[in-house]
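Visitor: Could you work out the structure for the sequence below:
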Amino acid sequence: MSETVEPATARRNPLRLPVILAVAAALLAAGSGWWWYAAAEDDGVKFAELREQVRGAGERAVAEFNSLDYRRVDEGMRRWLETSTGALHEELRNTGASSKKQIEETKTVTTGRVTDAAVTELDDRAGKAKLIAAVEIEVAPDGAAATTKRNRFQAELTRTETGWKLSGLGPVPVAAS
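Guide: Have a look, this model is predicted:
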C-alpha cells in the first residue's frame, strides 16, 4: 500500500503570514504612538516651549520700550504701561507727566528692532525670567537724517494673568578690552 505525502506548503495555514504581519504592524503602531505621546508630555519639551514663549514676549516688549514717536507720546506711554508690570510699571506711571514733556521737546521718533535675544534665566514656578537682547534703534530727529544705534539690554520679565510682561530693563555695559 502506498501512502500519499502532502507537500509541506499544503499543510501550512495560508492566513499565518498575513496575521503575523498585521500583529507586527499593530505593535509597531502602538510603540510609535507611545513614543510620540511620551515625547509630547516630556518636561523638557514643555520647558523649551515656555522659553520660546518668554523669548517672544521679551523681544516684543524690549522693541516696544525702544520705540516712541514724539507726536504720539500718550499712545506710546500707554503701550509701555500695558507691556510692563511691577516696579517698572509704577515708575512709568509716576514719571509720566515729566517724561512726556521732555519727549515732546526732543521731537524725535525712535524705532527699536530686536536683532537677537536669548533667555538667560527662567523660573517657571516663580514666574520670573531674564533675557538679553541686541537692539537696533533708528533715531529720527525732526528735520534731520535718521541714525541707527545698537544697544544691548537685559530685561526682567514676570508672568501676569495676561501673559509675560517687562518688570525691569537696563543696558548691558560693554566691558573694556
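
Visitor: contacts, neighbours, all on C-alpha from now
Guide: OK.

Visitor: I'd like the distance between Thr120 and Leu131.
Guide: To Leu131, Thr120 is 5 Å away according to Cα to Cα, to the nearest Å.

Visitor: Revised request: answer the last question for Asp74.
Guide: According to Cα to Cα, Asp74 and Leu131 sit 27 Å apart.

Visitor: the more surrounded of these two?
Guide: Leu131 (21 against 15; other Cα atoms under 10 Å).

Visitor: Find the nearest non-adjacent residue to the more buried one, please.
Guide: Computed as Cα to Cα, 6 or more residues apart in numbering, the closest residue to Leu131 that is not its neighbour in sequence is Val119, at 4.3 Å.

Visitor: One more sequence to fold, the one below, so I can look at both together:
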Amino acid sequence: MAGLAVRPARILIAALSGVLAALVGTGTWIAAQARDEQGRAGDKQAALLAAGTHAKNLVSLDYRTVDTDLRRILDTSTGVAKTEYTTNAGKLKSTTVENKVVQHGVLRATGLVSMTGTTAKVLVVADVEIRWDGSKSPPEDRYYRWQMDVSKVGGLWLVSKVVQVQ
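Guide: Next comes the predicted model:
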C-alpha cells in the first residue's frame, strides 16, 4: 500500500514541475517581448531625433560659422546623402560666405512613415528665415518638407537620403 501512495505523489510533483517550467518559460518569453518592444520604441525615437536634427542642421547656416555648420550636416548623414553634401560643400560654403547668408531654422514636426530593422522613413517639416548681412533686402521665410531615409550605422541613426516633398 505504501508503494501506491508514493506513485501519486511523484505524479503530482512531476505535474507541478511541468507547470512551473511552463510558467518560467512564459515569463521569460514575455520579458523578452517587452525588451524587444522597448528597443523598437527607442529606435523609433532615435530615428525621429536623427531626422529632426539633420533638418535643423540643413536650415541653420551662418557665413561666420559655415565650416562648423557644414560639419554638422556631414556628421548627421551617411550614404548617398553624405556623398551629395560632400560634393556640394565647396559651392555651398562659397555661396554662403560671398552672400553673407544667415539662416535660422526651426524644426516644426517629424513623423515616422515606416521602420524595418535598421532603416526608417521619416517626414520632416522645418521653416527657415534667411537674411543677408549688410543687405537692404528683407529677410525671406522658406518652408521645407522632406522625406528622409534614416539608417542605423554603428549604433547611430544617420540620414542616408533626403527628398523634398510638396
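
Visitor: what helices or strands is the helix or strand encompassing the residue nearest to Leu131 of structure 1 leaning on?
Guide: In the assignment (DSSP states H and E), Val119 of structure 1 maps to strand 108-123. In terms of contacts (3 or more Cα pairs under 8 Å, 6 or more residues apart in numbering; DSSP states H and E), strand 108-123 of structure 1 is packed against helix 43-65, strand 68-69, strand 128-141.

Visitor: once aligned to structure 2, how far is the first one on average?
Guide: Compared with structure 2 after fitting, helix 43-65 of structure 1 has a mean deviation of 1.6 Å; criterion: mean Cα distance after the TM-score superposition for structure 1.

Visitor: Flag every buried residue along that helix.
Guide: Of all the residues in helix 43-65 of structure 1, those buried under the rule 16 or more other Cα atoms under 10 Å are 51, 54-55, 57-65.

Visitor: on that earlier part again, quick check: the residue nearest to Leu131 of structure 1 touching Ala129?
Guide: Yes. Counting by Cα atoms under 8 Å, Val119 of structure 1 touches Ala129, with 7.2 Å between them.

Visitor: follow-up on the earlier one: the residue nearest to Leu131 of structure 1 -> structure 2?
Guide: Residue pairing (TM-score structural alignment): Val119 of structure 1 is matched to Leu112 of structure 2.

Visitor: residue contacts, its match?
Guide: Counting by Cα atoms under 8 Å, 6 or more residues apart in numbering, Leu112 of structure 2 makes contact with 44, 48, 120-123.

Visitor: repeat that for 10 Å
Guide: Leu112 of structure 2 makes contacts with 44-45, 47-48, 51, 120-124, 147-148, as judged by Cα atoms under 10 Å, 6 or more residues apart in numbering.

Visitor: next one: Asp123 of structure 1
Guide: Going by Cα under 10 Å, 6+ apart, Asp123 of structure 1 touches 47, 51, 129-130, 158.

Visitor: Tell me which two in the residues you listed are the farthest apart.
Guide: Largest separation among the contacts of Asp123 of structure 1 by Cα to Cα: Phe47 and Thr158, giving 16.0 Å.
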